[in-house]
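Colleague: Pasted the sequence and its predicted model underneath.
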Amino acid sequence: MITAYTLLRITLGLNILLHGLVRTPKTRYQAFVAAVQTEFKDTLLPGKLVSVVAQSIPLLESIIGLLILTGFCTGLSILAGFALMILLLTAKSIKQDWYTVSLQMIYMLYYTLLQAGLRYNTFSLDALFFHYRQTCLC
């Protein structure tokens, strides 16, 4: 079970990290922010809010992904991932993009599995530095 947990944590962490990193170069970052603003311009969401959130997504994904990938502050990182997914899921629901919402629910399932299996997080930086205990969030 430790191997399965570790592989799931590493693959989700890598996935989320790369979501953020590929949007980090200036031209891609600007294109991403512009695309999000265009996508949500005809929704109830305020344009300024959409802009601020779009600008923060690549950095948040990069940080959350790196922390989950390495297993550092895993519990808090998973909760941060949940929070980001809830934000994204809410926005896509307001837009009525049900296909994307269904894909986001799969990510939520992965986060749920990782949170439920924290006791198997023994091959991680948490275990190395903090002698990880199941009750520890970080």
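Modeller: Sure, I can see it.

Colleague: Going by C-alpha atoms from here, please, whenever you check contacts or count neighbours.
Modeller: Fine.

Colleague: Check which helix or strand the residue located most distally from the centre of the chain maps to.
Modeller: In terms of distance from the mean C-alpha position of the chain, Asp42 ranks first, at 25.5 Å (Cα atoms, centre = their mean). In this structure, Asp42 sits in neither a helix nor a strand according to DSSP states H and E.

Colleague: separation between it and Ile86?
Modeller: 21 Å (Cα to Cα, to the nearest Å).

Colleague: Contact partners for Thr38?
Modeller: Not one residue lies near Thr38 by Cα atoms under 8 Å, 6 or more residues apart in numbering.

Colleague: Look up how far Val50 lies from it.
Modeller: Thr38 is 10 Å from Val50, by Cα to Cα.

Colleague: With Ile16 instead?
Modeller: Taken as Cα to Cα, the span from Ile16 to Val50 is 20 Å.

Colleague: Have a look at the two and say which one is more surrounded.
Modeller: Shown here are Ile16 and Val50; by other Cα atoms under 10 Å, Ile16 has more neighbours (23 against 19).

Colleague: take the one below as the second:
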Amino acid sequence: MSKNTAYFFLRVSMGINLLGHGMVRIAKLQDFASGMMKSFEKSWLPQPFTHTFGMILPFLEFTIGLLLVIGFKTRIANMAGASLILMLLFGSSTIENWEAMGIQMIYAGLFYILISRIEDNYFALDRK
């Protein structure tokens, strides 16, 4: 398999993952944001901040995911995805959710690959 094909499959896989997260959460936005607030009750983060982030997060996931799936603005989408993971890691650390942080570190590693191998992004709208 060529590097271009491998990159395509990794990029689209990450995109589908984030797109799916966003779609499901947008459909039940208020419940998701309320659940996030409940999860962060013991955090030192202000509840209004947590609620606002919970309302915005699904739209960020959806947008980044869609851009990755279609391969448009891929460099920006990868950087946005990696930045989102940093925010999620920070939030998870405030509630000592080490399991979530482990999964988020896998995402960080995958975004590292996508960012560092951007020259392999051949099968994308960016290249047309």
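Modeller: On my side now, so go ahead. This one's a predicted model, so the numbers in the text were calculated from it and none came from an experiment.

Colleague: quick one: buried residues of the host helix or strand of Thr27 of structure 1?
Modeller: Thr27 of structure 1 belongs to helix 26-39 when assigned by DSSP H and E. Of all the residues in helix 26-39 of structure 1, those buried under the rule 16 or more other Cα atoms under 10 Å are 29, 32-33, 37.

Colleague: now swap in stretch 81-94 of structure 1 and tell me
Modeller: 81-82, 84-85, 88-89, 91-92.

Colleague: biggest helix in structure 1 by residues?
Modeller: helix 47-70 (DSSP state H).

Colleague: what's the distance between Gln55 of structure 1 and Ala31 of structure 1?
Modeller: Distance from Gln55 of structure 1 to Ala31 of structure 1, by Cα to Cα: 11 Å.

Colleague: Give me the nearest residue to the residue nearest the centre of structure 1, chain neighbours excluded.
Modeller: The residue lying closest to the centre of structure 1 (Cα atoms, centre = their mean) is Gly81, at 3.8 Å. Using Cα to Cα, 6 or more residues apart in numbering and skipping the chain neighbours, the partner closest in space to Gly81 of structure 1 is Ile64 (6.4 Å).

Colleague: That neighbour maps to what in structure 2?
Modeller: In structure 2, the residue matched to Ile64 of structure 1 (TM-score structural alignment) is Ile64.

Colleague: and that match, what is it in contact with?
Modeller: Taking Cα under 8 Å, 6+ apart as the test, what Ile64 of structure 2 contacts is 15, 18-19, 77-78, 80-81.

Colleague: Keep only those of these that are in helices.
Modeller: Per DSSP H, the subset of the contacts of Ile64 of structure 2 in helices is 15, 18-19, 77-78, 80-81.

Colleague: Closest one to Glu99 of structure 2 out of those, please.
Modeller: Leu18 (18.7 Å; Cα to Cα).

Colleague: isn't the closest one right up against Gly65?
Modeller: Yes. Leu18 of structure 2 is within contact range of Gly65, at 4.6 Å (criterion: Cα atoms under 8 Å).

Colleague: Now do Ser93 of structure 2 against Lys28 of structure 2, distance only.
Modeller: For Ser93 of structure 2, the distance to Lys28 of structure 2 - Cα to Cα - is 25 Å.
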